[in-house]
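Asks: Please work out how this folds:
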Amino acid sequence: MTYVITEACADSKDAACWEACPADAIHPGPQEASFREHAQLYIDPAACIDCSACEPVCPVEAIYPEEDVPEASQDSIAANRDFFATRTA
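Replies: Predicted structure coming up:
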């Protein structure tokens, strides 16, 4: 299991989750050059340690455990994975 940021984060990009993440799994962070280029933040499924620290601090309730992502937001699972696939390619 990993956590997923859904499209509810789009255009909000509140960095509370980034600050709370002890594994540095949330990107792009506010310090990254690409921060402004992306509409939302993403959780790296390979780096996420499933600690859930990000979930309660999200002001727009955009973060879910992968198996609990609402049906209407299922595309967010692939969007998170795809974001990191393009960063390492």
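
Asks: Every contact and neighbour count from this point should use C-alpha atoms.
Replies: OK.

Asks: got the contact list for residue 75?
Replies: Residue 75 makes contact with no residue, according to Cα atoms under 8 Å, 6 or more residues apart in numbering.

Asks: and if we set it to 10 Å?
Replies: 6, 7, 69 (Cα atoms under 10 Å, 6 or more residues apart in numbering).

Asks: could I get those residues as TSV with secondary structure and distance to residue 18?
Replies: Formatted as TSV, these follow (DSSP: H, G, I helix; E, B strand; the rest coil; distance: Cα to Cα, whole Å):
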residue	secondary structure	distance to residue 18
6	coil	15
7	helix	16
69	coil	19
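
Asks: One more, so I can put them side by side:
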Amino acid sequence: MPHVIVQNCCNDASCVTECPVDCIHPTPDEPEYATAEMLYIDPDVCIDCGACIDACPVSAITTDYELTAEMAPFETMNADYYEAVGSSADRDHPFTDPRIGRKRPASDAETLSVAVVGAGAAGTTW
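Replies: Have a look, this model is predicted:
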């Protein structure tokens, strides 16, 4: 598990909007958010990008290898939450592709279109 939310979570969900793979739950759009004491990071979906760490106003998120002995139980708590409710990769989220665990574009087109915007070297094609 790359990241773990520890006890001092303030539950303001600023980390939820920053997560590029939608692995932090419950979100404010989910019914259990209203009664949740903390949020949880899905260990199977987290890509270790660190966006949640930067967004957390109370420094409640850490990497699994930086857990202290007091914080170690929270690694199990995060994993247990997703064992009970199901992985966020399995959730029916309109923008999450469970095959790759990342947000997908609005269309399901199999081809990728890329545009390079800029001048000079940024617009050069080889």
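
Asks: Give the equivalent position in structure 2 for residue 23 of structure 1.
Replies: Aligned counterpart of residue 23 of structure 1 in structure 2: residue 21 (TM-score structural alignment).

Asks: To what extent is that match buried, counted in neighbours?
Replies: 24 (other Cα atoms under 10 Å).

Asks: Next: residue 11 of structure 2.
Replies: 22.

Asks: ok, for the equivalent of it over in structure 1, nearest residue in space, not its chain neighbours?
Replies: Under the alignment (TM-score structural alignment), residue 11 of structure 2 pairs with residue 13 of structure 1. Excluding the flanking residues, the one nearest residue 13 of structure 1 by Cα to Cα, 6 or more residues apart in numbering is residue 40, at 5.4 Å.

Asks: who's in contact with the one you found?
Replies: 5-14, 27-28, 80.

Asks: In ChimeraX, how would I select the buried members of those residues?
Replies: Here is the ChimeraX command that selects the buried residues among the contacts of residue 40 of structure 1 (16 or more other Cα atoms under 10 Å):
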select :5,6,7,9,13,14,27,28,80
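
Asks: Sort out for me which of the contacts of residue 40 of structure 1 are in strands.
Replies: 5, 27 (DSSP state E).

Asks: Tell me where structure 2 has strands.
Replies: 3-5, 24-25, 40-41, 61-63, 96-97, 102-103.

Asks: Please tell me how far the residue nearest in space to the middle of structure 1 sits from residue 75 of structure 1.
Replies: By Cα atoms, centre = their mean, the mean C-alpha position of structure 1 lies nearest to residue 42, the distance being 2.8 Å. Computed as Cα to Cα, to the nearest Å, the residue 42 of structure 1 to residue 75 of structure 1 distance reads 13 Å.
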